[in-house]
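*Asks:* What follows is a predicted protein model with its sequence.
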Amino acid sequence: MKQLFSFILVLLLGVSTLSPSAFGAEKKAPSLAEKAESAILIERDTGEILYEKNGDEKLPPASMTKVMTMILIMDALDKGKIKMSDKVRTSEHAASMGGSQIFLEPGEEMTVEQMLKGIAIASGNDASVAMAEHIAGSEEEFVSMMNQKAKDLGLKNTKFQNPTGLSVEDHYSTAHDMSIMAKELLKYEGITKFTGTYEDYLREDTDKKFWLVNTNRLLKFYDGVDGLKTGYTKEAKYCLTATAKKGNMRVVAVVFGADTPKDRNSQITKMLDYAFSKYETSPLYKRDQVVGEVKVAKGKDKTVEVVTSEPISILNEKGQGKANMKKEVKLNKDLKAPLKKGDEVGTLIIKKDGKVVTTSPLLAKDSMKEASWWNFFKRTFTTFTKTS
């Protein structure tokens, strides 16, 4: 009798530990990153998560840190604070960086374009610090800018201590946060010219000609991959934030903590294959596309045109048909001059089947100076003559 009771108890306990999926009540998620500590897969334009594993686990990002470094470089270029042709001088501090480098010497000058090439292709720590000092005046101030940008992007589990990713205490990010950074970087369409280059040269016409080879081998072996950044340290192991585009759809895949480069690349490949086989996108807007205009009080002109800040698309599962989609433009009220080009002036909201799937900032297309007394006089005079 005791044996029968024990047998029944074992059966009951066994059944109670079965997951709902064992009864077919729960759809099984794909296993795409078994050999990574954390991973995520998103569609770039919508930001929709297609797969996630430990997405909010804080881990060392190694050289994937340079995704944020490149965001700040591209932002400075976009706002006209620096130009590709600007000369960047290498400090003693920048030249002293270890790890991956392009072997800059103290006092050596390169253009912003060459430095960006050294960062994106060769993961140059020296070039990263040189650019940080050029933009912010010091590495410390640049790191403050990195952390502020992380807050602006709504990243809650990221903290930077340097622009390189070299191992240091209290420097961390997550697969989720890294995917959002990649999404932000990719709105600058020119960045893939650098991150998508497999090999190139620096100092071409000198005795110090230097061959650059991209650390992202998937550029050569996976059709559509054109970025973004690998990472490796002993603590972080092998990491990669990758992006690929096929047709209208661009996706971002992130892997933290793979044991080998082969494992890292195979996990990314599986995620990319999954995305392109299962989903498709319908583009709605390009970046910098005019969607309307907004009134500006006390401005030289009465209104300024409003443009998109990034590409906008709708994501659908293949074979499911087009979703019921609605667009909504919300413009800020009580805007006052002066206004800078790129200032946020509203929000574009995309709803799919009644659910909000995308909220994206809308920007001022041009700067707006404050109106002079003469502008006010002409405006008042014109109004007077029209009504008299």
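*Replies:* Sure thing, it's come through.
*Asks:* Only C-alpha atoms from now on, for both contacts and neighbour counts.
*Replies:* Fine.
*Asks:* ok, now which ones touch Ile102?
*Replies:* Applying Cα atoms under 8 Å, 6 or more residues apart in numbering to Ile102 gives the contacts 118, 122, 124-127, 210.
*Asks:* Most neighbours among these, which one is it?
*Replies:* Ala127 (32 neighbours; other Cα atoms under 10 Å).
*Asks:* give me every residue that touches it.
*Replies:* Shown in contact with Ala127 (Cα under 8 Å, 6+ apart): 90, 94, 101-102, 104, 115-116, 118-119.
*Asks:* for comparison:
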Amino acid sequence: MKCTNKKLSTKQKELRIRKIRKTVFLILFFLIALLLGTLALLLFSRMGTLREPMAYNRSLRMSGTVAKEGALLEEGIARNLCVGESNTPMDGIESREGEAAGLFDLQDKEILFSQNLHEKISPGNVNQLMAALTAYEALNPEDSVTIEPDDVVGRRQGTSCGLAAGNVVTVQQLLNAVLVYSADDACYALARAAAGDREAFVEQMNQKAQELGMTNTVFANVTGAEDENQYTTVYDLYLLFHQLLEYPDLIHAMGLTSYTMNSTKANGDLKQHLLDTDNPYMTGSLSVPKGVTVLGGKFMSAKEQYATALLVQNNYGDAFVLIVFRADSEETMNTRIWEMMEKVNS
């Protein structure tokens, strides 16, 4: 009997230990489940704002939107575009009479600020962005172009990157000269290579504008030289910038602070042309708020034409287009751009 009682006591101890282990396991299981559930709720509630800053990468291909005006584009296209009024005020950005301006959020597809969005403006050298886009789509960047006399620009005729008749240069180098230095002679060479002559190339530029929905834009020349028959709008320039986002090579070139163009002379000698950007935001001459990176664009401050069109990126990698035209001074224009940039990271 004593032996039997002792064996039963041992079994009871083993059962008790098993019960304790099961109880501890269940308690731990429920604690872990509760912790995971709480964490999941926190993440879900903060999903819209919980983002880590993304390191800037100029080669990043950004996409997601173009500007929208319902009356201009078909519904099937317009559904992916920004929505906004011709005049949209925003706290912290001062509106000035006569200015045409816009701040476009490509990530959330919004027009955050706008003024005279659809009024006609003279594009100036910003239309060289369309020239570069049109040439890029028509030509092979690795092809060579021989410069002809009609391509050459004298000192008082426009901006020259130093090309001379007989020089041989690649399409990519000409594109870089346009995007970095706003070189008129490079524009002429690209136009001839792509369409045979400048007039035919301008037709191609206007055709491309219509394809992009730029219905309030007409180009009259390749370089952006003043012409009463040439005009665009802030909204249409927004459409142009969005299309440029499809081509990382063009965005990269827009962001260069300088570029060395190599060409071959008629006698076979190599010639180098050092081109510094004409955009003070790329050189650092004009500062930007912390967390904002300028990817490129065009800047004009001459002959009483003050205009800036920029593609920028904030600390999270979101892209924005900032445009100011018809400012009454360079100081006013720069102030307006700064005000817009401060909204990019807010």
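*Replies:* Yep, it's here. Treat the numbers as computed from the prediction; the structure is a model and nothing was measured.
*Asks:* Trace Leu59 of structure 1 over to structure 2, please.
*Replies:* In structure 2, Leu59 of structure 1 lines up with Ile121, judged by TM-score structural alignment.
*Asks:* I'd like the distance from its match to Ala100 of structure 2, if you could.
*Replies:* From Ile121 of structure 2 across to Ala100 of structure 2, the span is 8 Å (Cα to Cα, to the nearest Å).
*Asks:* I'd say Leu315 of structure 1 and Gly47 touch.
*Replies:* No. Using Cα atoms under 8 Å, Leu315 of structure 1 is not in contact with Gly47; the gap is 9.5 Å.
*Asks:* corresponding residues in structure 2 for stretch 349-360 of structure 1?
*Replies:* Using TM-score structural alignment, stretch 349-360 of structure 1 corresponds to no residues of structure 2.
*Asks:* which of the contacts of Ile102 of structure 1 sit farthest apart?
*Replies:* Greatest spatial distance in the contacts of Ile102 of structure 1: Asn125 and Phe210, 15.5 Å, computed using Cα to Cα.
*Asks:* any residues in contact with both of Ile121 and Ala100 of structure 2?
*Replies:* Residues within reach of Ile121 of structure 2 and of Ala100 at once, by Cα under 8 Å, 6+ apart, are 234, 325-326.
*Asks:* one step back: so which of the contacts of Ala127 of structure 1 wins on neighbours?
*Replies:* With neighbours taken as other Cα under 10 Å, the top of the contacts of Ala127 of structure 1 is Ile119, carrying 30 neighbours.
*Asks:* For it, give me its contacts.
*Replies:* Contacts of Ile119 of structure 1 by Cα under 8 Å, 6+ apart are 66, 125, 127-128.
*Asks:* Report the central residue of structure 2.
*Replies:* Leu311 (3.8 Å; Cα atoms, centre = their mean).
*Asks:* ok so, going back, pick the one among the contacts of Ile119 of structure 1 closest to Ala76 of structure 1.
*Replies:* Ser128 (14.3 Å).
*Asks:* what helix or strand does the residue mapped onto that closest one from structure 2 sit in?
*Replies:* Structural alignment (TM-score structural alignment) places Ser128 of structure 1 against Cys187 in structure 2. In the assignment (DSSP states H and E), Cys187 of structure 2 maps to helix 184-195.
*Asks:* How many residues are close by the aligned partner of Gly224 of structure 1 in structure 2?
*Replies:* In structure 2, the residue paired with Gly224 of structure 1 is Thr293, using TM-score structural alignment. By other Cα under 10 Å, the residues close to Thr293 of structure 2 number 22.
*Asks:* State the distance from Thr293 of structure 2 to Glu199 of structure 2.
*Replies:* For Thr293 of structure 2, the distance to Glu199 of structure 2 (Cα to Cα) stands at 37 Å.
*Asks:* ok, back up a step: got the contacts of Ala127 of structure 1 as JSON lines, with secondary structure columns?
*Replies:* Formatted as JSON lines, those follow (DSSP: H, G, I helix; E, B strand; the rest coil):
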{"residue": "Thr90", "secondary structure": "coil"}
{"residue": "Ala94", "secondary structure": "helix"}
{"residue": "Gln101", "secondary structure": "coil"}
{"residue": "Ile102", "secondary structure": "coil"}
{"residue": "Leu104", "secondary structure": "coil"}
{"residue": "Met115", "secondary structure": "helix"}
{"residue": "Leu116", "secondary structure": "helix"}
{"residue": "Gly118", "secondary structure": "helix"}
{"residue": "Ile119", "secondary structure": "helix"}
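*Asks:* all strands of the stretch 101-250 of structure 2, in order?
*Replies:* Secondary structure of the stretch 101-250 of structure 2 (DSSP state E, counting those that start in this stretch): strands located at 110-115, 144-146, 168-170.
*Asks:* how about those in CSV, adding distance to Gln305 of structure 2?
*Replies:* Listed next are the strands of the stretch 101-250 of structure 2 as CSV, based on distance: least, Cα to Cα, whole Å:
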stretch, distance to Gln305 of structure 2
strand 110-115, 18
strand 144-146, 33
strand 168-170, 32
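*Asks:* Just say which of those strands is most tucked in.
*Replies:* Highest mean neighbour count among these (mean count of other Cα atoms under 10 Å): strand 110-115, with a mean of 23.
*Asks:* circling back to that earlier point, now for the strands of the stretch 101-250 of structure 2, which one comes closest to Arg96 of structure 2?
*Replies:* When these are ranked by proximity to Arg96 of structure 2, the top entry is strand 110-115, at 8.7 Å, counting by Cα to Cα.
*Asks:* how big's the offset between the closest one and structure 1?
*Replies:* Following the fit onto structure 1, the mean deviation recorded for strand 110-115 of structure 2 is 1.1 Å by mean Cα distance after the TM-score superposition for structure 1.
*Asks:* Mind giving me the packing neighbours of that strand?
*Replies:* The elements that strand 110-115 of structure 2 packs onto, with contact taken as 3 or more Cα pairs under 8 Å, 6 or more residues apart in numbering; DSSP states H and E, are strand 100-105.
*Asks:* what does the strand it packs on rub up against?
*Replies:* With Cα under 8 Å, 6+ apart as the criterion, strand 100-105 of structure 2 contacts 67, 82, 110-117, 119, 121, 234-235, 238, 318-327, 340.
*Asks:* roughly how far out does the top helix by length along structure 1 sit from the chain middle?
*Replies:* Longest helix of structure 1, by residue count under DSSP state H: helix 261-278. With Cα atoms, centre = their mean, to the nearest Å as the basis, helix 261-278 of structure 1 stands 19 Å off its chain's centre.
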